[in-house]
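Undergrad: Prediction below, plus the sequence it came from.
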Amino acid sequence: MAQRENGSPRGRGRPGARTSGGRPNRARKARGASRVGTRIEGVVGPVAHGGFCVLRPEEGPVLFVRHALPGERVVAEVTEGADGDRFWRADAVEVLEPSSDRVEPPCAVAGPGGCGGCDLQHVSLPAQRAWKTAVVREQLRRIAGLEDGVAATVQVEAVPVPGRPDDGLRWRTRQRYVDLGEGRTGMRKHRSHEVVEVDDCLIDAHAGSDHVVDGTAFSVAEDGFWQVHPAAPDTLVSAVLEALAPQPGESVLDLYAGVGLFGRFLGEAVGEQGSVSLVEGHPGASSHSVRNLADSPASVHVQAGDVATVLAGRFAAGHVDLVVLDPPREGAKRAVVEQVVARTPRAVAHVACDPAALARDVALFAEHGYRLVALRAFDLFPMTHHVECVALLEKS
């Protein structure tokens, strides 16, 4: 099960599953003849969200191509697609004219047909961060309608692993392998159940997290998730505190609170005259947040349950000064955003692991007069297309 990095599950729907209303998902239309294996030569266009580049051939649908870089001339082999589809997925299996940003992947199974865990090992680290910067900006432009300001100037920041060179390797403190028997391990191919044997994943740190942030130890369930990059908790806490600038005596609402990572430090900032109210959907993680804030100087209120439902039930009703949101990958969505703005906070910090979901939420906040005034993005998942953002929204 995919899980939240700060201590609770990240829910994700299963293809073909029933909706919350009990209706089956709409059946897919009949497809034309498969084009898997078709090879197409062309010049690669801009990056796209999801670890792809866009290639628009002279004929046929657009291709979303992995293992390519903008400006390269490649031979792309279709991996998913059929006649009549709006787009096909493909791998760059030959690079005829390489980009100056291309490097030799450090992992032997990172290329086409190999392990699906890393999207960007063929890209130099500076270019990986430029790639992610372009994606964040484009999602804010296309989805949130933000053409300038902080949306146009954000830069993805490097976050090296403490005590290691900034090489993008050995940062993942929790890794999952497929047991192949006889001591052999493997990892799955991209969008596939097929397994590639992997002796040593190069982003695996081979060490767990100590769950200590700025000298404070956190209680976390043995199977509960924590940020997998060892520098991530300190980095994100610092960014949230800097963005919100909490003052003594203020009230804070911590949503999707996990084990209380942000609530703990916000409680210290608002002090004895302040309050922190935490909502988390996973009961186990919520119980850990009670322990982690047991000695908080602030007044602490913890509620387990679906965030939108809990807020609609008048939990922490009335005005609050500050809100921090750390939703799952799909974002906070309208029901939660409307409950947040109803409490008229002076500032909202939105921690997002998906720039498209962040852009959708930013657009929802804008409907209620809250504008994006600051944004930081962090490269907490090197060699992959993933990026973490901390956005500050204030009432305009």
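TA: Thanks, I have it.
Undergrad: switch to C-alpha atoms for all contacts and neighbour counts from now on
TA: Will do.
Undergrad: OK, contacts around residue 271?
TA: If you count contacts by Cα atoms under 8 Å, 6 or more residues apart in numbering, residue 271 has them with 248, 249, 296, 297, 298.
Undergrad: do the same with residue 339
TA: Contacts of residue 339 by Cα under 8 Å, 6+ apart are 308, 311, 312.
Undergrad: Generate JSON lines for those residues, with distance to residue 341 and neighbour count as supplementary columns.
TA: Converted to JSON lines, the contacts of residue 339 look like this (distance: Cα to Cα, whole Å; neighbours: other Cα atoms under 10 Å):
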{"residue": "308", "distance to residue 341": "13", "neighbour count": "20"}
{"residue": "311", "distance to residue 341": "11", "neighbour count": "20"}
{"residue": "312", "distance to residue 341": "12", "neighbour count": "14"}
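Undergrad: CSV for these, including secondary structure?
TA: Shown next, in CSV, are the contacts of residue 339 (DSSP: H, G, I helix; E, B strand; the rest coil):
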residue, secondary structure
308, helix
311, helix
312, helix
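Undergrad: so which of the contacts of residue 271 comes closest to residue 290?
TA: For the contacts of residue 271, the residue nearest residue 290 by Cα to Cα is residue 296; the value is 9.9 Å.
Undergrad: Below is an additional structure, to be compared with the one above:
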Amino acid sequence: MSSPELTTAAHPDRLTVTVGPVAHGGHCVARHDGRVIFVRHAIPGETVEIVLTEHDADAKFWRADVTKVVEPSAERVNHFWPEADALRAAARGAAPIGGAEYGHVSRKGQLALKTSVVREQLERLGGLSTSALDELFSVGVEDVDSAGTDAQQAGLGWRTRVGFAITASGKLGMHAHRSHTILPIQEMPLAVPAVDDLRLWELDFTGIERIEVAAPANGSGVLVLLAPVHSLSEKAAGQALKRVARALATREVPPSVARWNPENSEIEVINGRGWVKETTDDHEFRVTGDGFWQIHRNAPKVLADAALGYLLSGGYLNDGADVADLYAGAGLFTAPLADAVGPDGSVLSVEGSPGTSRDARKNLHASAHVEILQGRVEKILGTQSRASQSVGGQRRRFDAVVLDPPRAGAGKDVVRALVATQPNAIAYVSCDPAAFARDVKYFANAGWQVEKLRAFDLYPHTHHVETVALLTPAAKQH
């Protein structure tokens, strides 16, 4: 790697660097005088000019954005979104918004970068060998839009849920990366068309602090959640909410609108209803307010097919099986698990969010063999074991488990509690390769191994990637 030089002595925060490998989190690694710099909006191998955005003298590493490309990669393309383009932002003396940090990379290049990140995390944090990954992960990260339209092939129009901030002047905006600065936007090209059809950038959001939009891919109706500025009086907040609701009511297809408290997820319906209807090929789901649902329009099918496919093909979901869905949300995996094990089987659904757990009860009310519990996964797993033993039985053992934790991962305590139930197999769904890799190591320390692995690009133009793995006890590897 060549040594960077200061661009000019007058601008010590500006450097020219040759970019090294991709790192988890949407950065690439460069170095200056032995110090690591995490550079956003670069591609490995490029020579670029950068501006340091965080560069305390005693910091272990610095952060930077690309401002000019000196020697581009063959995978560099023009960014599709002006507000998120680092080069155009630099030209006007501004920062780009976050949320599309890979928009300057070809779709083929994005898949390659994400494949490198998944491999590196599983080797460094998960302890998997290069040869094991060569066998498990030869396909690399898979594109889920390859059979779609031209726009979909470019990774656009996929988000069914979007969050927005509001500028000081009341305009729709998004944050710059790692910044409180809110920049105005005029479109959201990653979102499904129903979101842009609302033309939110035309509205006056004075008095509103945050907005969440849920727009199911099935076209069943959009929900807009509005969070008033916390410091407003109740009268002023009410006026702001009514003004925005009236404006949204004039849209060609008016959305449902609700007041929203981001701190406790409470909602108060203003127009329409406070929930959306999500569907899969075989099931319908109610998701209230800001309740969790996979955001890529294809994600529910892709992930359910992969996770349950592992368990079905391995013979772990026979009629009468006892299974669990942990971090179950509104029931995306619970419903097909209930179908697979039949009425003679049993399904334990565990979800931490009270509102989402209530949704699961509504969605699965007709399945008497599904038990839905709300609370912390590790505590409920322990309670299940103690309850079984207290009535003279043995510790509860699951034939199969679907584990779909939040971005932070399951963690050591959950892994320990889950392994204690001695399941035959676990289908692990993860949205963060670092958290997944750490959990793989915890499982390995408990005598478990990754038997199968796939990864999907369910977040095009961002650094995020979804993995689905089949974990089994090492003695059962085949």
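TA: Nice, thanks for sending it over. What you see is a predicted model; the values in this text were computed from it and never measured.
Undergrad: Need the TM-score from the superposition.
TA: The pair, once superposed, lands on a TM-score of 0.87 when counted by TM-score structural alignment, normalised by the length of structure 1; 360 aligned residues with a Cα RMSD of 1.9 Å.
Undergrad: for the contacts of residue 339 of structure 1, which one is nearest residue 190 of structure 1?
TA: Nearest to residue 190 of structure 1 out of the contacts of residue 339 of structure 1 is residue 308 (Cα to Cα; 33.4 Å).
Undergrad: just checking, what residue in structure 2 corresponds to the closest one?
TA: Alignment note: residue 308 of structure 1 maps to residue 378 in structure 2; criterion TM-score structural alignment.
Undergrad: mind checking how far that match is from residue 193 of structure 2?
TA: 40 Å (Cα to Cα, to the nearest Å).
Undergrad: picking that back up, excluding chain neighbours, what is closest to the match of residue 308 of structure 1?
TA: Closest residue to residue 378 of structure 2 apart from its sequence neighbours, by Cα to Cα, 6 or more residues apart in numbering: residue 414 at 4.8 Å.
Undergrad: if I line the two up, what does the one you found land on in structure 1?
TA: Per TM-score structural alignment, residue 414 of structure 2 is aligned with residue 336.
Undergrad: Its match: neighbour count?
TA: 22 (other Cα atoms under 10 Å).
Undergrad: Could you do residue 296 of structure 2 as well?
TA: Using other Cα under 10 Å, the number of residues around residue 296 of structure 2 comes to 23.
Undergrad: Could you report the distance from it to residue 228 of structure 2?
TA: Counting by Cα to Cα, the gap from residue 296 of structure 2 to residue 228 of structure 2 is 27 Å.
Undergrad: And residue 18 of structure 2, by the same measure?
TA: 45 Å.
Undergrad: Check residue 79 of structure 2 too.
TA: Applying Cα to Cα to residue 79 of structure 2 and residue 228 of structure 2 gives a distance of 33 Å.
Undergrad: what about those two, which has more around it?
TA: For residue 79 of structure 2 versus residue 228, neighbours defined as other Cα under 10 Å are more numerous around residue 228 (26 against 20).
Undergrad: Give me the aligned partner of the more buried one over in structure 1.
TA: In structure 1, no residue is matched to residue 228 of structure 2 (TM-score structural alignment).
Undergrad: my guess is the residue nearest to residue 378 of structure 2 is in a strand, correct?
TA: No - counting by three-state DSSP, residue 414 of structure 2 is not found in a strand; it is helix.
Undergrad: What range does the longest helix belonging to structure 1 cover in structure 2?
TA: Identified as the longest helix of structure 1 according to DSSP state H is helix 125-142. Mapped onto structure 2 using TM-score structural alignment, helix 125-142 of structure 1 spans residues 107-124.
Undergrad: now stretch 379-387 of structure 1
TA: So in structure 2, the equivalent range for stretch 379-387 of structure 1 is 457-465, judged by TM-score structural alignment.
Undergrad: wouldn't the match of residue 414 of structure 2 be in contact with residue 308 here?
TA: Yes - the pair residue 336 of structure 1 / residue 308 is scored as a contact, 5.0 Å apart, by Cα atoms under 8 Å.
Undergrad: nearest residue to residue 150 of structure 1 other than its sequence neighbours?
TA: residue 374 (5.9 Å).
Undergrad: measure the one you found to residue 389 of structure 1 for me?
TA: According to Cα to Cα, residue 374 of structure 1 and residue 389 of structure 1 sit 10 Å apart.
Undergrad: who has more neighbours, these two?
TA: Shown here are residue 374 of structure 1 and residue 389; by other Cα under 10 Å, residue 389 has more neighbours (23 against 17).
Undergrad: Enumerate every residue touching that one.
TA: By Cα under 8 Å, 6+ apart, the neighbours of residue 389 of structure 1 are 350, 351, 352, 353, 354, 355, 375, 376, 377, 378.
Undergrad: run the last query once more with 7 Å
TA: 351, 352, 353, 376, 377, 378 (Cα atoms under 7 Å, 6 or more residues apart in numbering).
Undergrad: Can you measure across the match of stretch 379-387 of structure 1, start residue to end residue?
TA: 5 Å.
Undergrad: next one: it to chain centre, how far?
TA: Distance, stretch centre to chain centre, for stretch 457-465 of structure 2: 8 Å (Cα atoms, centre = their mean, to the nearest Å).
Undergrad: Residue 184 of structure 2 maps to what in structure 1?
TA: So, by TM-score structural alignment, residue 184 of structure 2 is matched to residue 197.
Undergrad: Since that was my last question, I'll sign off now.
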